[in-house]
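Q: pasted the sequence and its predicted model underneath.
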Amino acid sequence: MSGPNGTTVTWRSSSRCRTKIVDRVAGAIEPEMLRMETLRVRRKAPENLTAWELIFRGMWHFYQFTPAEHRCARELFRKAIVAAPDIAEGYTWLGRCNAGTLFFRWSENPAGDMAEGWQAALRAAQLAETDPYAHYAVGIMSVVMGRLHRAMEAAQRSIDLSPSFALGYMLLGMSRLFLGRAGQAIEPFQRGLRLSPHDPLAFLWLHFLAFAHFLTGEYEESLQPALNAAAKRPDLPSTHCALACCLVELGRQREAEQAAAEMQRNSSEGQEELGEFVSRFVNPEQREQIRTSLRKAGWQGNW
């Protein structure tokens, strides 16, 4: 099993081991720092908050991941920008917040939120050229604007700046997935999840990973991330979409029908909401692959 000099395989194995250790350490530090800092900030009265404290409080609301909490987070990020207009982080988080609001159809003013989010992300990258989070903000706003090649460039820039930056790999995977490169999306998703296994939004990356496996015909590999995503966020229709698709292709018809029914129950706007999500996959054959599997699972949509 070794090379001619008896060292090649051992070195490669050791290198992979070191990479996994670094990934685990990096993935453990950031969530714990976020948890401790947000707990500290939440104890303070709002009138006593500095710009940084406004940002940390906004982060806490952001990670609750509901329309109301995103709106609350956005107001705090806006206040942080007013309090400290030369700090990049306020703009970074405003861009990220608006991207989530737009992606999940929570926006009451899509055009205004898109313009604000894009300008905030660009300002963040201008103020902090070497901050991977600022480039992630540009990238995630690029995704919701349909600028997937720009998103992929921003993802790569963030990874180049910080090779252990989990969100950079997630963004790279998402960009590739929506561009029709599902097979190339799997490794970045897996790397990002390994780097940040306890990310509060891990359910998003899990269901994107499930779609990546599904679209490459790897239905068995698709099932577990789809199950995990649906268990973590049963109220999100797209998690049940991924689950229904892989279950029906595995011949588990009754469970697939249950997932499709759950998807329908949790879709506030019915076909239009799910149709917009599926439309983000730019490859028409992949969109049809998703539609076909959903129909087999009992979905009656006509988009």
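A: Yes, it's here. Bear in mind that the values here come from a model prediction, so they are computed numbers and not experimental data.

Q: CA atoms for contacts and neighbours, from now on please.
A: OK.

Q: which helices and strands does the helix ranked longest in the chain pack with?
A: Ranked by residue count and defined by DSSP state H, the top helix of the chain is helix 8-42. Here helix 8-42 touches helix 51-62, helix 182-195, going by 3 or more C-alpha pairs under 8 Å, 6 or more residues apart in numbering; DSSP states H and E.

Q: tell me the SS of residue 299?
A: At residue 299 the chain is in coil, as set by DSSP: H, G, I helix; E, B strand; the rest coil.

Q: before we move on, back to that, deepest in the core, which of the helices and strands packed on helix 8-42 is it.
A: With neighbours taken as mean count of other C-alpha atoms under 10 Å, these reach their highest mean count in helix 51-62, at a mean of 23.

Q: reformat the helices and strands packed on helix 8-42 as TSV; add distance to residue 22.
A: TSV is the format used below for these (distance: least, C-alpha to C-alpha, whole Å):
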stretch	distance to residue 22
helix 51-62	25
helix 182-195	8
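
Q: compare those and give me the one nearest residue 125.
A: Residue 125 lies closest, by C-alpha to C-alpha, to one member of these: helix 51-62, at 17.0 Å.

Q: what separation do you get for residue 256 and residue 239?
A: Using C-alpha to C-alpha, to the nearest Å, residue 256 is found at 12 Å from residue 239.

Q: if we can go back for a sec, report the angle between the longest helix of the chain and helix 182-195.
A: Note on geometry: by axes from the mean of the first three to the mean of the last three C-alpha atoms, to 10 degrees, helix 8-42 and helix 182-195 are set 60 degrees apart in direction.

Q: tell me how far helix 8-42 lies from the chain's centre.
A: Chain-centre distance of helix 8-42: 19 Å, with C-alpha atoms, centre = their mean, to the nearest Å.

Q: and here's the other structure:
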Amino acid sequence: MPIEPQALRVLMHLVAHRGRLVGKEELLDAVWGNHFVSESAVSSQIKAIRRATGDTGQTQQVVRTVHGEGYRFVAPVQEEPDAGQPPRESSSADEDGLVSPADQDRPVVAVLPFVDLSPAARHAHVARGLTQDVIAALSKHRWLRVLTGAATARLAGHPDVVEHLREKLGVRYAVEGTIRLDGERLRVSASLTDTAAGVCLWGDHFDRTFQDLFDVLDELADMLVATVEPEVGYAERNRSSRLPRTDLGTWDLFHLGSYRFFQFTREGNGEAQRLLNRCREREPDFADAHAWWAYAVVLGMVYWDTEPTTDLLDDAIQATERALRSDDQNAVFHVLHGRVQLARREYQAALATNERAVDLNPTFATAYCGMGDSLCYEGRYSEAIAQFEHAVALGSHDPQLWAFRTYGALAFLFAHRFEEAVDWTTRAASIPNCQYWTTAHRVVALAQSGHVAQARTEVPDLLEQCPGFSVDYADHKLFYLKRTDQRELYLAGLRSAGVPE
């Protein structure tokens, strides 16, 4: 029997989450989004599903109603590949508006209205403007689902706001904040809450004096989003790592792979490649898995055991191109595409790719790092350093902050600004998960600056961090450098410090 499109969307959501109870609020959010409809709309579509499938309210052999709680899909499901059709290039929705299971599981974030605590509370319009700016900037991180301001406006002052967000709107993370404006002084306080645990994941305040209020609000909105997004990513990776391995959906499997990726170890990278590849196989239209698998492969080439072959680099670039075909407005996909282009020595193309990422999402610190790398390898050192400095300023909570400083140190090194290169490696080394290349850069910078004796004292630490490190090893791993002067400067510094050939 024919079924109406809206009823089909409800049915597909229930099928995708057939292992659990699905509440009415979740269905409203997943199917109708920010369009206001009453709960009776859900009941109406459930009746339509039963008519189309021959189910009844008495037998409930397809969809079971749990009164007061929601619905559960209970019919047997047999998944069969369509041998006559190639995989479809879409990670989020097809022409009928049906959303993939992985995209349905993306975390929902709510930005609650910022509260005006100013004397006489005369700046509510400023608080509303900052709220909207944060929502707009956070929504540029397309792996997140961000509620609109209209969806949260009525929650200001709600006594059980966290519970309401979690139970009624399916929100996993909530941003709250206040502003205090007095003359030319502004304080913005903000926090990020995990609604499931009811705990604060992050909180801070920012004080500014200003001449142009809009300029400082733009700056603070960017800083807030550049902090909140990686904190949500960190929480998602940790959440997925604690789930039973036998019951992982595609989204959780993806974040388990990301969790291993961000361990920045040889074992973690190998496992990340394996898990992300499983995601690609399980759901071929899941663009995030293709893009991050490619980045894991490139990082494995630069740091660990993955051999930088032409064929594998071709596979990696094709994976990021596939992700971009799915969503060319996704700044992350552009950045990861740029990482592969850098590995292929396509510096100008990588620069353009990262510039596009910045256009799409000006708060994405990794894009500025990618621009810095592209400019550095082209020999445009002053421009490169400016981009690395911007990446560091935005990325104080980014899990790759150590890499921003390490890659920035390489730009200082190639620019013959050796003392500054040493300083950047020192700062990078204080960050958890920092890798052996930081120490190698430091050894080279010390040797090239004339501090050869000190450089030699660092070599045992380098060999402990990367057993088997040698001049030949470094030469092989620096495959992404095509300028002879850069490679020779680096290898000469290693030799001066007494690194084995």
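A: That came through, no problem. Everything quoted here is computed from the prediction, not taken from an experiment.

Q: could I get the TM-score for this pair?
A: After superposition, the two chains reach a TM-score (TM-score structural alignment, normalised by the length of the first structure) of 0.85; 292 aligned residues with a C-alpha RMSD of 2.7 Å.

Q: just to revisit the earlier point, so which bits of the longest helix of the first structure are buried?
A: For helix 8-42 of the first structure, a neighbour-count test (16 or more other C-alpha atoms under 10 Å) marks 23-24, 26-28, 31, 38, 41-42 as buried.

Q: element containing the counterpart of residue 350 of the second structure in the first structure, please.
A: Counting by TM-score structural alignment, residue 350 of the second structure corresponds to residue 151 in the first structure. Counting by DSSP states H and E, the element that carries residue 151 of the first structure is helix 148-161.

Q: the helix or strand immediately after that helix in the chain vs helix 182-195, what angle?
A: Using DSSP H and E, the helix or strand that follows helix 148-161 of the first structure towards the C-terminus is helix 166-178. In terms of direction (the same axes, to 10 degrees), helix 166-178 of the first structure departs from helix 182-195 by 160 degrees.

Q: mean shift between helix 166-178 of the first structure and the second structure?
A: By mean C-alpha distance after the TM-score superposition for the first structure, the fitted helix 166-178 of the first structure averages 1.1 Å away from its aligned residues in the second structure.

Q: which residues are contacting that helix?
A: Contacts to helix 166-178 of the first structure, defined as C-alpha atoms under 8 Å, 6 or more residues apart in numbering, come from residues 27, 132, 136, 139-140, 143, 148-149, 151-152, 155-156, 158-159, 182-189, 191-193, 195-196, 205, 208, 212, 280-283.

Q: what stretch of the second structure does stretch 25-33 of the first structure fall on?
A: The alignment of stretch 25-33 of the first structure onto the second structure (TM-score structural alignment) spans residues 224-232.

Q: cool, stretch 197-209 of the first structure as well?
A: Using TM-score structural alignment, stretch 197-209 of the first structure lines up with residues 396-408 of the second structure.

Q: what does stretch 70-86 of the first structure give?
A: By TM-score structural alignment, stretch 70-86 of the first structure lines up with residues 269-285 in the second structure.

Q: follow-up on the earlier one: so which of the helices and strands packed on helix 8-42 of the first structure is nearest residue 14 of the first structure?
A: Across those, residue 14 of the first structure has its closest neighbour in helix 182-195 (17.6 Å, C-alpha to C-alpha).

Q: could you check how far the closest one is from the centre of its chain?
A: Chain-centre distance of helix 182-195 of the first structure: 12 Å, with C-alpha atoms, centre = their mean.

Q: who does that helix touch, helix- and strand-wise?
A: Under the contact definition 3+ C-alpha pairs under 8 Å, 6+ apart, helix 182-195 of the first structure sits against helix 8-42, helix 166-178, helix 202-215.

Q: mean distance, the helix or strand harbouring residue 68 of the first structure to its aligned residues in the second structure?
A: In this assignment (DSSP H and E), residue 68 of the first structure forms part of helix 67-83. Compared with the second structure after fitting, helix 67-83 of the first structure deviates on average by 1.9 Å (mean C-alpha distance after the TM-score superposition for the first structure).

Q: buried sites along that helix?
A: Those would be 67, 69-74, 76-81, for helix 67-83 of the first structure by 16+ other C-alpha under 10 Å.

Q: contacts for it next, please.
A: With C-alpha under 8 Å, 6+ apart as the test, helix 67-83 of the first structure has contacts from 50-52, 54-55, 57-62, 64, 87, 90-91, 93-94, 97-98, 101, 106.

Q: out of the helices and strands packed on helix 8-42 of the first structure, which is closest to residue 116 of the first structure?
A: helix 51-62 (16.8 Å).
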